[in-house]
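Novice: Sequence and predicted structure below; questions after.
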Amino acid sequence: MSTLKELITSGSYGTDKDTSHSYIETYDSLFSEYKDKKINLLEIGNHHGGSLSLWNDYFSDANIIGIELDERSGLRQFDDIENVTIYENTDAISFDTIRKIEDLGIKFDIIIDDGSHLPNHQVFSCKFWSQLLKDDGVFVIEDVQDIQFCEPIMNSLPVVFNDIKTIDLRSNKDRYDDIMIVAKKSGGDN
């Protein structure tokens, strides 16, 4: 059974989650319980798709949806992968996009916002994208631009989130934005 750290070390995924940033160990801890379960994962901000490839290799039975604003991101490598759907040239900070994803009729076990990294966009994600998370699901905001933004971003999450924390990894690689917010939604019937 490969960990995310083992996968990323042995492969060339082209994601910054363990190069520029220090997120892989946190993700290993957060996602291990989902590894062999049937899950739905949404990632906002896919750049060239490195993390989508990583998630696809790691999770044994995942339905993966990516939303990417840049129409030139080169995400065509996923066109023939049945369990990965990309919404390219799509603004995640749009109610039309949220409705489009809601219309799919699925809830997500994991939602990751690695989009614009603007605090107001991260607040939008917390308020609106988090509503598409299943009970007991995990919601992650990556690359918080300043530690002082964490509290207002976390306060924008609905009250159904019972375990919300800031993970400050700035000292690992001396990056100002190596900060994550991780929230777990309170359990209940899915």
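Specialist: Ah, there it is.
Novice: rest of the way, CA atoms for contacts and neighbours
Specialist: Fine.
Novice: list the contacts for residue 90?
Specialist: 67, 68, 69, 70, 71, 97 (C-alpha atoms under 8 Å, 6 or more residues apart in numbering).
Novice: tell me the contacts of the second one?
Specialist: With contacts taken as C-alpha under 8 Å, 6+ apart, residue 68 has the following neighbours: 44, 45, 46, 47, 86, 87, 88, 89, 90, 91, 92, 115.
Novice: Quick one, which of the residues you listed are buried?
Specialist: 44, 45, 46, 47, 86, 87, 88, 90, 91, 92, 115 (16 or more other C-alpha atoms under 10 Å).
Novice: Cross these against strands and list the overlap.
Specialist: The strands, defined by DSSP state E, take in 44, 86, 87, 88 from these.
Novice: let's bring in a second one:
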Amino acid sequence: MTRTGPGPAGAPAAAPAGDAPTGAAAGPGWPAIEPLLRAAADEHWLARAVADLGLDRVAEVVVEELAVRCDPVPVDGAAHLAFELTSGGERACRLLTVDRDGLTSKRDGWQAAPVRITHDAVDLLRGLYGPGTDRRTSRRVTTCAELNALGPAPGGLTAIVRERQRLAVAVQAVVAACQRHPVDLGGLSTRFGSDKWADLHWYTQHYERHFARFRNAPVRVLEIGIGGYDAPDQGGASLRMWQRYFPAGLVLGLDIVPKPGVRGPRIATAVGDQGDPGLLDDLGRRFGPFDIVIDDGSHLNAHVRASFTALFPHVRPGGLYVVEDLQTAYWPGYGGTVGPVAGPGTSVGLLKQLVDGLHHREWVPPAAAPGPSYADRHAVALTIYHNLAFVEKGVNSEEGAPDFIDRGWSAPPA
């Protein structure tokens, strides 16, 4: 549960929206990574994108991505590796440090590293961001120092062998990060500190079922609610989880509090109140259309309804709009209804309205002008779990029952 608007506990009023989301790169959106993602399905265009962006900037993008994908290694101390990208006659190098906290990088010091991993830039980017069915053998070259190049060292040969083992584990972690492999969303949730699994909720099993078809696609994901309350560098656990789960996805987070400290190579953040329809519409126009929108914001029922109305038009056909924490439809402090039936103005009331709209061609009498709403015409499926709902976007164009079937009603005489 994440606050993104004025809540029942006296949360502050909405901050003004910024001109652009803040992310790992300067400027609106994801200026460095986006052209690489768009070109990743075709080697020719990917090579053009690398040339346009410059190999040094591409190297920055790649090592930021590897930091997201590299799992911590179960060894004491740190291993240092040289990582080299090549393209034509150019090369760009970075020093990678791998330890129990994961992977970090810097520009200097790579010359002295005992191991060097070299990748063709286009080949590596194709593997990182290209079609999920692409399983070609990488053109990686790994060069390791000889044993005597590591000595002399305190502890003699035993210390050298341990260092070699530490390097081997680190090399494997980096090589694995360069390849695409399945990850468990529940495990990612607990690793990054999201409450979507084994904490307040048990959502990830349902997310995996509904998001499977998007897994390797270049999706755009918007999540309302970043977390961390007023702290500018706190929160973002779910954004990091989605960044790792969708290897070619772009992730945008919206919160009422500025979050400049929540960063990632494919993460950007925006500031604003989820109850402001104009702001949400502008957000959708600038950074959509979205394949997935997740409302994990204030969970005030009025906000849930306002956000859906404003953002559902900015979901792609075939995309999903997700509403979390439906329990607040029964909590008065959030605008919910006391008792076993949620009122029409609640989030559950919204879902009931969507079910009715899905069947608008069966209404008796037929809908009066101006006819069915946008949601009635474009919500094509609803799946509801405990406190969690998925709404699928499409074209609700199926005809109703034929006219000759008696509906038990006739129009009043003119």
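Specialist: Noted; the coordinates are in hand. As the structure is a computational prediction, the values presented were derived from the model and not from experiment.
Novice: returning to what we had before: tabulate the contacts of residue 90 of the first structure (JSON lines), appending distance to residue 143 of the first structure and secondary structure.
Specialist: Listed next are those as JSON lines, based on distance: C-alpha to C-alpha, whole Å; DSSP: H, G, I helix; E, B strand; the rest coil:
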{"residue": "67", "distance to residue 143 of the first structure": "17", "secondary structure": "strand"}
{"residue": "68", "distance to residue 143 of the first structure": "16", "secondary structure": "strand"}
{"residue": "69", "distance to residue 143 of the first structure": "17", "secondary structure": "coil"}
{"residue": "70", "distance to residue 143 of the first structure": "18", "secondary structure": "coil"}
{"residue": "71", "distance to residue 143 of the first structure": "22", "secondary structure": "coil"}
{"residue": "97", "distance to residue 143 of the first structure": "22", "secondary structure": "helix"}
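Novice: Need those in a markdown table (columns: distance to residue 170 of the first structure).
Specialist: Below are the contacts of residue 90 of the first structure laid out as a markdown table (distance: C-alpha to C-alpha, whole Å):
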| residue | distance to residue 170 of the first structure |
| --- | --- |
| 67 | 27 |
| 68 | 26 |
| 69 | 27 |
| 70 | 27 |
| 71 | 31 |
| 97 | 32 |
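Novice: of those residues, closest to residue 140 of the first structure?
Specialist: Nearest to residue 140 of the first structure, judged by C-alpha to C-alpha, of these is residue 67 at 14.9 Å.
Novice: was I right about that closest one contacting residue 84?
Specialist: No - Residue 67 of the first structure lies out of contact with residue 84 (C-alpha atoms under 8 Å); the separation is 11.0 Å.
Novice: Select only the buried ones of the contacts of residue 90 of the first structure in ChimeraX?
Specialist: In ChimeraX, a selection of the buried entries from those looks like this (16+ other C-alpha under 10 Å):
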select :67,68,69,70
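Novice: can you list the residues that contact whichever strand or helix holds residue 142 of the second structure?
Specialist: Assigned by DSSP states H and E, residue 142 of the second structure falls within strand 141-144. Contacts to strand 141-144 of the second structure, defined as C-alpha under 8 Å, 6+ apart, come from residues 114, 115, 116, 117, 118, 119.
Novice: Give me the range in the first structure that it lines up against.
Specialist: Using TM-score structural alignment, none of the residues of the first structure align to strand 141-144 of the second structure.
Novice: Pull out the buried residues from that strand.
Specialist: Neighbour-count burial for strand 141-144 of the second structure [16+ other C-alpha under 10 Å]: residue 144.
Novice: next one: stretch 105-123 of the first structure
Specialist: For stretch 105-123 of the first structure, by 16+ other C-alpha under 10 Å, it's 107-117, 119, 121-123.
Novice: The residues you listed: which two are farthest apart?
Specialist: Within those, 107 and 119 form the most distant pair, 24.4 Å apart (C-alpha to C-alpha).
Novice: show me where the first structure has strands.
Specialist: Using DSSP E, strands in the first structure cover 38-44, 61-68, 84-88, 108-113, 133-141, 161-168, 179-185.
Novice: closest one to residue 15 of the first structure among the ones you listed?
Specialist: Among the strands of the first structure, strand 38-44 comes nearest to residue 15 of the first structure, with 12.9 Å by C-alpha to C-alpha.
Novice: Just send the strands of the first structure back as CSV, with distance to residue 29 of the first structure too.
Specialist: Listed next are the strands of the first structure as CSV, based on distance: least, C-alpha to C-alpha, whole Å:
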stretch, distance to residue 29 of the first structure
strand 38-44, 16
strand 61-68, 18
strand 84-88, 23
strand 108-113, 13
strand 133-141, 12
strand 161-168, 13
strand 179-185, 12
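Novice: Now do the contacts for residue 67 of the second structure.
Specialist: Residue 67 of the second structure neighbours (C-alpha under 8 Å, 6+ apart): 102, 103, 104.
Novice: Confirm that it sits in a helix.
Specialist: Yes - counting by DSSP: H, G, I helix; E, B strand; the rest coil, residue 67 of the second structure falls inside a helix.
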